[in-house]
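In: predicted model follows, preceded by the sequence.
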Amino acid sequence: MIAETVCSAASAAGLGIAVVAAYRKRFLSAARIAAYALVPIGLVMTGVVGWLSDTAFSPTAWAGFGLLGVAWLLFAGTRAVERRRGGTRAERRAARGGRTEAVAPTASAPSLGAGAGPAARPAGPPRSSGSADDFSDIEAILKKHGI
């Protein structure tokens, strides 16, 4: 009952401030203040304030919030220990199994075409055709950025 009275008083005060703002020709500001002022009375009319006040003064609800906090701490604590130990259980099993190579060891190697391996690379620098300086500036930029 007290919460509903406080919300109603806050709404009335907000609407009074909105009227003063509208009187001073600040209509946009007055409309915004009126919107904020109508929220508490809307919450009272929907029953949210009654539910919140019943929850706030209920020892059972506070015990429930405490249990939720303990559960969250347990989740966070186990997560921190798991990170400190070196990953998930599956990652540790894979490490104990002796697998040391990557899943796709050639994934970072450049693609040279179908069936081309390390032996298929040309031995010398690439030959340039008649127009040697066409792409030299682009090559310089790519080399500068390590590409």
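Out: In hand now; what should we look at?

In: can we go C-alpha only for contacts and neighbour counts from here?
Out: Noted.

In: which strands or helices does whichever helix in the chain runs longest pack on?
Out: The longest helix of the chain (DSSP state H) is helix 59-85. For helix 59-85, the packing partners by 3 or more Cα pairs under 8 Å, 6 or more residues apart in numbering; DSSP states H and E come out as helix 48-56.

In: ok, second structure coming up, stack it against the first:
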Amino acid sequence: MTSILILNGPNLNLLGTRQPEVYGTTTLGDIEAQCRAVAEDLGVTLAFAQSNAEGALVNRIHDARGTHHGLILNAGAYTHTSIALMDAISSTEVPTIELHLSNIHAREDFRHTSYIARVAVGVICGFGAHGYTLALQAMARHLETGA
């Protein structure tokens, strides 16, 4: 069965209370529950993880190789700074979708740069918590059709 890892980076454990005007009031637990329901409908298995540590995220990406068919990554602020995450994705060759709750292109200039996008099959941003289910559907389609 197709397996997809949804991996969340720094500060996403604070969703629901952290800057709700930017990130909404939905918690990471709520998002996981929504994604599990969609994954069941899609007939895929789902793993869900979060870490505030860059090295732990790199390790999870490495561990995805041979375990998961696809990766959905909300790297948070590491999106704009982490060559290590970019290299990990490139090295494992696990198809990856970059995901953000907010529209990073409508925010501060430093958020317009993404190292992850360079190695991702696509980017979803600006749809709040709904972006996770959009990314899950897009990944399942990508894995099924290659598009």
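Out: Okay, I see it. Just so you know, these numbers come straight off a predicted model, no measurement behind them.

In: TM between them?
Out: After superposition, the two chains reach a TM-score (TM-score structural alignment, normalised by the length of the first structure) of 0.20; 51 aligned residues with a Cα RMSD of 4.7 Å.

In: mind jotting down where the helices sit in the first structure?
Out: So, for the first structure - with DSSP H - the helices run 2-23, 27-46, 48-56, 59-85, 89-96, 136-144.

In: what's around Val39 of the first structure, how many residues?
Out: Val39 of the first structure has 15 neighbouring residues, counting by other Cα atoms under 10 Å.

In: need the nearest residue in space to it, chain neighbours excluded.
Out: Using Cα to Cα, 6 or more residues apart in numbering and skipping the chain neighbours, the partner closest in space to Val39 of the first structure is Ser11 (7.6 Å).

In: number of residues surrounding the one you found?
Out: For Ser11 of the first structure, the count of nearby residues is 22 (other Cα under 10 Å).

In: Ile97 of the second structure now?
Out: Number of residues near Ile97 of the second structure (other Cα under 10 Å) recorded here: 24.

In: now the helices: where do they sit in the second structure?
Out: Taking DSSP H as the criterion, the second structure carries its helices at 20-23, 28-42, 54-64, 83-92, 130-145.

In: run through the neighbouring helices and strands of the second one.
Out: It stands for helix 28-42 of the second structure. Using 3+ Cα pairs under 8 Å, 6+ apart, helix 28-42 of the second structure sits against strand 45-50, helix 130-145.

In: closest one to Gly70 of the second structure among those?
Out: helix 130-145 (6.7 Å; Cα to Cα).

In: strand 45-50 and the closest one, what's the angle between them?
Out: Using axes from the mean of the first three to the mean of the last three Cα atoms, to 10 degrees, the inter-axis angle of helix 130-145 of the second structure relative to strand 45-50 is 140 degrees.

In: quick check, Leu57 of the second structure in contact with Leu85.
Out: Yes - judged on Cα atoms under 8 Å, Leu57 of the second structure makes contact with Leu85 at a distance of 7.5 Å.

In: now Ala84 of the second structure. Nearest residue, chain neighbours left out?
Out: Using Cα to Cα, 6+ apart, the nearest residue to Ala84 of the second structure is Val58, at 7.1 Å.

In: how close does that neighbour get to Leu42 of the second structure?
Out: 27 Å (Cα to Cα, to the nearest Å).

In: which one's more surrounded, those two?
Out: Neighbour count, other Cα under 10 Å: between Val58 of the second structure and Leu42, Val58 has more, with 18 against 14.
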